[in-house]
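Asks: Next comes the sequence, and after it the predicted model I'd like to discuss.
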Amino acid sequence: MGASAPRCPGRGHGRRDQPRRAPFLRGLRLRRFGRSVGAGSVSAPSIRVRTASLADYDSLVALFDELDEFHRRARPDVFRRFDGPARSRDEIGGWLAGPGSTILAAEEDDGLVVGLALLLTRPPSPFAGRVPRKVIELDNLAVRGDRRSQGIGEHLLRAMVAWSRAQGASHIEVGVHAFNRDARRFYERFGFVSSIDRLVMAA
């Protein structure tokens, strides 16, 4: 399932060719739901959620491209095609360099990356009347089209919560476009609740 959170520009140009071994992600090897095949059933391979690295660049770009196409089809008035890869190597490298951002990758037993979650730390509000909070923004969530409805998105959300807590976050937020009702139901089932509705009109 693709999330409809707004895209954010990459920050920094750090590059990291090896996955970061984060203690909060150790052991996050989760069994997917069995898939029915004919009269019987077959157990699907397990999914491991880990911190992505630039070695995953091609797989990550493919997932971002699939997510972008979903948004272009739904809102051609907002999203358009552009030259170049879905996300540049520097852009992804900046997110991976952190420390307030990361990309989580869901991979199968054979190493195939089938999902991602992009997490960004929101800057604190300068307004003195705002209660101090540390908010992690789930900027994008994407799962390969041929792997959806198999629990992978939920595995990524669980890892997202673990990463956010390790960062000392008080809240996690995600933006969902009005057209993406499936995504809204998905997040609400996990525990997200509505906070602010953003309304738009032509000028």
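Replies: The structure has been received and is ready for your questions.
Asks: Could you use CA atoms for every contact and neighbour count after this?
Replies: Will do.
Asks: residue boundaries of the strands in this structure?
Replies: In the chain, the segments counted as strands under DSSP state E are 29-31, 35-37, 40-42, 46-51, 101-108, 113-121, 135-143, 171-173.
Asks: Any chance of CSV for the ones you listed, columns distance to residue 73 and mean neighbour count?
Replies: Shown next, in CSV, are the strands of the chain (distance: least, CA to CA, whole Å; neighbours: other CA atoms under 10 Å):
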stretch, distance to residue 73, mean neighbour count
strand 29-31, 32, 16
strand 35-37, 29, 11
strand 40-42, 34, 9
strand 46-51, 29, 23
strand 101-108, 25, 24
strand 113-121, 20, 25
strand 135-143, 16, 24
strand 171-173, 25, 16
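Asks: could the ones you listed go into JSON lines alongside distance to residue 61?
Replies: Putting the strands of the chain into JSON lines (distance: least, CA to CA, whole Å) gives the following:
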{"stretch": "strand 29-31", "distance to residue 61": "23"}
{"stretch": "strand 35-37", "distance to residue 61": "27"}
{"stretch": "strand 40-42", "distance to residue 61": "30"}
{"stretch": "strand 46-51", "distance to residue 61": "15"}
{"stretch": "strand 101-108", "distance to residue 61": "12"}
{"stretch": "strand 113-121", "distance to residue 61": "10"}
{"stretch": "strand 135-143", "distance to residue 61": "11"}
{"stretch": "strand 171-173", "distance to residue 61": "23"}
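Asks: Below is structure B, check it against A:
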Amino acid sequence: MNINIRTAVIDDCERIRPLQKEIADLHHKGRPDLFKTEARYFTKEAFAERLNDPKHTIYIAETDNGEVIGYAFAWIVSYRNHSTYIDFDCFYIDDICVLKSHQRNGIGRKLFECCKEKAQEKKCKMIELGVWGFNKDAIAFYENCGMTDRIRRMEYRLED
């Protein structure tokens, strides 16, 4: 099966919903104390806004027969006149998702590589993302892509 990675178009707003549902289920299962059971879907307006914003990038992974099986959402975060940091741009990956039925076939890696190319093209200093501690598969995937811890965010849970 050939996989094509391309820039998203407005019609993808509806086509990515099964992926968004899988992510919502994964997060709810991992932390039901934080995540709602229902998926968060983009409105066409919100999706179009991202498509038209030059700081945002959305890639779609599609099979030869047109099935959307993965995506990556990212944007450039610009640090300027920060009290601590030097000025730089960071390519922030909000989400890489591949349908569970298509995982472990190199699709996530292809999406990550496209993000890496875009970050380099845009002269970003780094790529960063957040991943939940319960999501061991995602952590292993990102580490396999060469990512390392830069900062660790910890919590102490207060029970009701």
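Replies: Yep, it's here. Remember, predicted model here, so these are calculated numbers, not experimental data.
Asks: Now the TM-score, please.
Replies: Aligned and superposed, the two chains score 0.91 in TM-score terms (TM-score structural alignment, normalised by the length of structure 2); 158 aligned residues with a CA RMSD of 1.7 Å.
Asks: looking at the strands of structure 1, which is closest to residue 74 of structure 1?
Replies: Nearest to residue 74 of structure 1 among the strands of structure 1 is strand 135-143 (15.7 Å), distances taken as CA to CA.
Asks: what about the most centrally placed residue in structure 1, distance to residue 102 of structure 1?
Replies: By CA atoms, centre = their mean, structure 1 has its centre lying nearest to residue 117, at 2.0 Å. Relative to residue 102 of structure 1, residue 117 of structure 1 is positioned 8 Å away (CA to CA, to the nearest Å).
Asks: ok, now residue 193 of structure 1?
Replies: 23 Å.
Asks: Can you check which part of structure 1 stretch 101-117 of structure 2 sits on?
Replies: Aligned by TM-score structural alignment, stretch 101-117 of structure 2 falls on residues 146-162 of structure 1.
Asks: Quick check: buried residues in the matching stretch?
Replies: 150-161 (16 or more other CA atoms under 10 Å).
Asks: wait, what's in contact with the residue nearest to the centre of structure 1?
Replies: 103-105, 138-142, 156-157, 160 (CA atoms under 8 Å, 6 or more residues apart in numbering).
Asks: Give me the aligned partner of it over in structure 2.
Replies: Using TM-score structural alignment, residue 117 of structure 1 pairs with residue 72 in structure 2.
Asks: start to end distance for stretch 32-45 of structure 2?
Replies: 29 Å.
Asks: contacting residues around it?
Replies: Residues contacting stretch 32-45 of structure 2 (CA under 8 Å, 6+ apart): 10, 13, 17, 20-21, 23-25, 27-28.
Asks: Show the buried residues in the residues you listed.
Replies: Of the contacts of stretch 32-45 of structure 2, these count as buried by 16+ other CA under 10 Å: 13, 17, 20-21, 23-25, 27-28.
Asks: Kindly state which residue of structure 1 is aligned to residue 82 of structure 2.
Replies: Checking TM-score structural alignment: residue 82 of structure 2 goes with residue 127.
Asks: can you pull out the helices in structure 2?
Replies: 12-15, 17-30, 44-52, 107-121, 136-144 (DSSP state H).
Asks: Redo those helices as CSV? Include distance to residue 68 of structure 2.
Replies: Listed next are the helices of structure 2 as CSV, based on distance: least, CA to CA, whole Å:
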stretch, distance to residue 68 of structure 2
helix 12-15, 6
helix 17-30, 9
helix 44-52, 16
helix 107-121, 11
helix 136-144, 20
